[in-house]
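Engineer: Quick one: sequence and predicted model below, then my questions.
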Amino acid sequence: MKKYHQQVAGTTYAFDGLVDVLAKASPRRSGDELAGCAAESDAERAAALWVLADLPLGRFLDEPVVPYESDDVTRLILDRHDERAFAPVAHLTVGGFRDWLLATAALPDAAARLTAVSRGLTPEMVAAVSKTMRHQDLVAVARATRVTSAFRTTIGTPGTLATRLQPNHPTDDSRGIAAAVLDGLLLGCGDAVVGINPATDSPQAAADLLELLDGVRQRYDIPAQSCVLTHVTTTLDLIHRGAPVDLVFQSIAGTQGANESFGVTLPLLFEAEEAARSLGRGTVGDNVMYLETGQGSALSAGAHIGAGGRPVDQQTLEARAYGLARELNPLLVNTVVGFIGPEYLYDGRQIVRAGLEDHFCGRLLGLPMGVDVCYTNHAEADHNDTDTLLLLLGAAGCAFVITVPGADDVMLGYQSLSFHDVLTARNVLGLRPAPEFERWLIRTGLADGSGRILPVDPAAGPLWELAGA
């Protein structure tokens, strides 16, 4: 294993391989400190960044962060690497690649240039360059990318910010869920997906929820997709039973061991994509996968050890999850950026940074990237932090965010965004809902011709029938 050295202020710092350089170059976060791989001082972090900036991008192909022989995610990433797409940037160092990205983002044809190299980038390259970038750099480059996906609505169209309407209920009560769905629809949310985290893992309960959501969609002719976020094996069974499955959900991670802790394998994920696509339920596209990730998932599963037996930093492992995700042609991918807890992202500052990193890395790898702008109740964060991250993500071209009634998910017990928060972001930043959904909002009288949500007279709209469901 190659060792790297760098002198800063008269002290020479040594790093054991690429894994160590990446970890020590990461901005400070509690998860890396918990794993024992974080820099011990700002000087050591600066030394690691200096080393990282001078590394050729090709080094990431020659020195896998997680061994090829023992990890199927690594094999997928390297076996499907596109050398032709990589060629325009193959001569660059990590620092040179940062300069190239910032210069390219300022060009009129930035989106085409970034798309052209996307399949030539590995997650480790993208994670590495993100560590050298300021917040404004992450926003500027992500905004310059163009990634779209489609099912019944088109996600990622420039100038839009879509939403997942999350109507969770502690007992999966149909009336409570219907009330939350009504609330979200009246406030212009749900264009990415109406997605429920079920309170139990009962297949029958999941089937009942799917029938509920699909019935609402058909009754009011809503151009939207629904999803019950149950395990992929349960969804496969529901597909075989004829349930109205639009999207297949699954949490994924950046190592084979972490995915096994979720009870999934790569062949199972590809089987699920094929099964859902065979149903032909999409109208404007056939992207059928909904994948969720989050910094710290591999560490929490004890599956974060890389080359040389060293722990890999959580942000690099998160980017590797995106390398897996892009092979599944997803409609939606989102990081639940503050959901795992302060053990991994301690406070609002760390959550904001991680959210921008995740969005940047996903977009550069070619994903329709969304973010659950959230935090747990025991984190050192509040809604001022989520306001900041939401507006930064909106400026960065984020495809979608998650919204819950009143910003408080009463089933999962964490804080996310409210429906009203997204209205503010759309208004301030000049963003609109997904185009097919916006046309429905206008047609039903919920929005004006510019997509602005209107006050609703309870006697005027048929959607109010949901209140008595």
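Structural biologist: The structure has been received and is ready for your questions.
Engineer: use CA for all of it now, contacts and neighbours both
Structural biologist: Fine.
Engineer: which residues of the stretch 251-400 of the chain fall in helices?
Structural biologist: 256-261, 266-278, 297-300, 314-325, 348-364, 383-395 (DSSP state H, counting those that start in this stretch).
Engineer: Now do the same contact list for residue 37.
Structural biologist: Contact partners of residue 37, counting by Cα atoms under 8 Å, 6 or more residues apart in numbering, are 20, 23, 24, 310, 311, 312, 313.
Engineer: rerun that using 7 Å as the cut-off
Structural biologist: For residue 37, the contacting residues are 23, 24, 311, 313, by Cα atoms under 7 Å, 6 or more residues apart in numbering.
Engineer: Farthest pair within the residues you listed?
Structural biologist: Greatest spacing in the contacts of residue 37, by Cα to Cα: 24 and 311 (11.0 Å).
Engineer: quick one: which of these two has more around it?
Structural biologist: residue 24 (27 against 23; other Cα atoms under 10 Å).
Engineer: Quick check: chain neighbours aside, which residue is closest to that one?
Structural biologist: residue 39 (4.4 Å; Cα to Cα, 6 or more residues apart in numbering).
Engineer: So which bits of stretch 404-415 are buried?
Structural biologist: Of all the residues in stretch 404-415, those buried under the rule 16 or more other Cα atoms under 10 Å are 404, 405, 406, 407, 408, 409, 414, 415.
Engineer: what distance separates the start and the end of that stretch?
Structural biologist: The straight-line separation of the ends of stretch 404-415 (Cα to Cα, to the nearest Å) is 9 Å.
Engineer: how far is that stretch from where the chain is centred?
Structural biologist: Using Cα atoms, centre = their mean, to the nearest Å, the mean C-alpha position of stretch 404-415 is found 19 Å from that of the whole chain.
Engineer: One more to weigh against that first structure:
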Amino acid sequence: MAFAQAVGGTRYVFPDLRTLLARATPLRSGDVLAGVAAESAQERVAAQRALADLPLRHVLAEPVIPYEADEVTRLILDRHDAAAFAPVAHLTVGGLRDWLLSEAATPEALAGLRPGLTPEMVAAVSKICRLQDLVAIAAKCRVTTRFRNTIGLPGTLSIRLQPNDPVDSPRGVAAAILDGLLLGAGDAVIGVNPASDNIDTTIRLLELLDAVRDRYAIPTQTCVLAHVTTTMLAIGRGAPVDLVFQSIGGTEAVNRSFGVSLSLLKEAREAALSLKRGTPGSNVMYFETGQGSALSAEAHHGCDQQTVEARAYAVAREFAPLLVNSVVGFIGPEYLFDGKQITRAGLEDHLCGKLLGLPMGVDVCYTNHAEADQDDMDALLTLLGVAGVTYVMGVPGADDVMLAYQSTSFHDGLYLRAALNKQPAPEFAAWMERMGIEAASGAGELPGRMAPALVGLS
């Protein structure tokens, strides 16, 4: 079905929903690179107006990637809950935006609506939102998950402690863990990106993380962000695996480029659940996503990168994750050129994930060749905090020496907690108090033997 809209005396025609969504997307370099972006601001406005008038039922009826060609499309449509969709089924995309901003869209109403929303619906809504809309709607979404602690409660902000080391040195990892714990980070997860996907290194790091957690009875979870198949091998060899990590995307083809499928992710989740390592909960999966991954793998099917990103959240939702993280600026300026585009994308990702029921974190980050700086990241970090982001990254000095990109530091997380009166996950906050660490400022000292003991564990 074609869509037409006149703006400024020019009539624009969009041949299908996929094209309409792409042309309506606020400018970003990845869509220009893919050849799907609007050719002018005027064409973009025409597409946004046409999109606002589009009935939600049509979004449901016209998949952007054919059902028979893609297992993610099949997942989206097979899991759609018509009863949950019924209260908004009569609305247009613009009408849904208005409802989401209204007082009727309470946290309880939004939770009930989640199974009735598709990624394409929430992507469409986000494209016609200004930044304050993205913040205001997301702030009303409540998503809570549990493993050894409780993440996402109102009034909380969690931090992933990211103790990466360029050569996977246990001593380097241990030093960064100590730094992060002293500054109140680690309640989301203590998660290491390994420099290699070697199974022996993965197991050694898993054992280090678990030894630290167990020795000091830290109510958190640990993860080595190896490929899902490596983690499954580690489980088979008796390694202490809390969470299974995997990068995912919004099409079957991009997931294939990552070496995964829906069936493999299901198998991995079942393996992790069989270990029964969670205490208050059993959310055992950790996913990372990012706008541009499908285009870089030539697996986007002509869709814009933000719509494909939202489709990745349907994959994540299927496996009840503890954490989902948009690494928004990590892929580079070819996909998000500057601070303005990164800011917009981060808020879009957060909103779309939350509307679909995911515990969304955002890696507020950029690569060194992007037109962005830490001031841009401060602004995005603050906007996300107001929007109720579930967690952010904690990287020593905000400079990841292994992945070679700029993120947020332990001090940045402390700033956001203090500025917005947020606390860590309650179980972790109680542990910090027992250990003499001040939750708001990171002041205080761990027991004098902790630092040498961490070195000894390494």
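Structural biologist: Looks like it came in fine. These numbers come from a predicted model, not from an experiment.
Engineer: tm score of chain vs chain?
Structural biologist: Scored against TM-score structural alignment, normalised by the length of the second structure, the superposed chains reach a TM-score of 0.98; 456 aligned residues with a Cα RMSD of 1.0 Å.
Engineer: one step back: so what's the residue count around the residue mapped onto the residue nearest to residue 24 of the first structure from the second structure?
Structural biologist: Using TM-score structural alignment, the equivalent of residue 39 of the first structure in the second structure is residue 38. By the criterion of other Cα under 10 Å, residue 38 of the second structure has 23 neighbours.
Engineer: One more: residue 37 of the second structure?
Structural biologist: The burial count for residue 37 of the second structure: 25, using other Cα under 10 Å.
Engineer: same check, this time on residue 109 of the second structure
Structural biologist: Residue 109 of the second structure, neighbours per other Cα under 10 Å, totals 14.
Engineer: returning to what we had before: out of the helices of the stretch 251-400 of the first structure, which gets nearest to residue 132 of the first structure?
Structural biologist: Nearest to residue 132 of the first structure among the helices of the stretch 251-400 of the first structure is helix 348-364 (10.7 Å), distances taken as Cα to Cα.
Engineer: check the fit of the closest one onto the second structure and give the mean distance.
Structural biologist: After superposition onto the second structure, the mean distance of helix 348-364 of the first structure to its aligned counterpart is 0.2 Å, using mean Cα distance after the TM-score superposition for the first structure.
Engineer: pretty sure the residue nearest to residue 24 of the first structure is touching residue 27, no?
Structural biologist: No: Residue 39 of the first structure is beyond contact range of residue 27, at 8.8 Å (criterion: Cα atoms under 7 Å).
Engineer: how about the residue nearest the centre of the first structure, what does it touch?
Structural biologist: The centroid of the first structure falls nearest to residue 334 when counting by Cα atoms, centre = their mean (2.3 Å). Residues in contact with residue 334 of the first structure (Cα under 7 Å, 6+ apart) are 291, 292, 293, 369, 370, 371, 372.
Engineer: Apart from its neighbours in sequence, what residue is nearest it?
Structural biologist: Counting by Cα to Cα, 6+ apart, the residue nearest residue 334 of the first structure is residue 370, at 4.3 Å.
Engineer: now the helices: where do they sit in the stretch 1-150 of the second structure?
Structural biologist: 17-24, 29-34, 41-52, 56-61, 71-78, 82-85, 93-101, 107-113, 119-127, 131-138.
Engineer: and of those helices, who's closest to residue 344 of the second structure?
Structural biologist: helix 131-138 (7.0 Å).
Engineer: What is the corresponding segment of the first structure for that closest one?
Structural biologist: Helix 131-138 of the second structure maps onto residues 135-142 of the first structure, going by TM-score structural alignment.
Engineer: Kindly report the same for stretch 177-191 of the second structure.
Structural biologist: Counting by TM-score structural alignment, stretch 177-191 of the second structure sits on residues 181-195 of the first structure.
Engineer: Please compute how far that stretch lies from its chain's middle.
Structural biologist: That offset, for stretch 181-195 of the first structure, works out to 19 Å (Cα atoms, centre = their mean).
Engineer: List the contacts of it.
Structural biologist: 153, 155, 162-167, 224-229, 400, 419, 433-434, 437, 446, 453, 466.
Engineer: Show me which of those are buried.
Structural biologist: Among the contacts of stretch 181-195 of the first structure, the ones that count as buried (16+ other Cα under 10 Å) are 153, 155, 162-167, 224-229, 400, 419, 433-434, 437, 446, 453, 466.
Engineer: Take these and keep only those in strands.
Structural biologist: 155, 162, 163, 164, 165, 226, 227, 228, 400 (DSSP state E).
Engineer: Give me the neighbour count for the counterpart of residue 284 of the first structure in the second structure.
Structural biologist: Counting by TM-score structural alignment, residue 284 of the first structure corresponds to residue 280 in the second structure. Other residues near residue 280 of the second structure come to 12 when the count uses other Cα under 10 Å.
Engineer: Residue 280 of the second structure touches residue 151, doesn't it?
Structural biologist: No: counting by Cα under 7 Å, residue 280 of the second structure stays clear of residue 151, with 11.0 Å between them.
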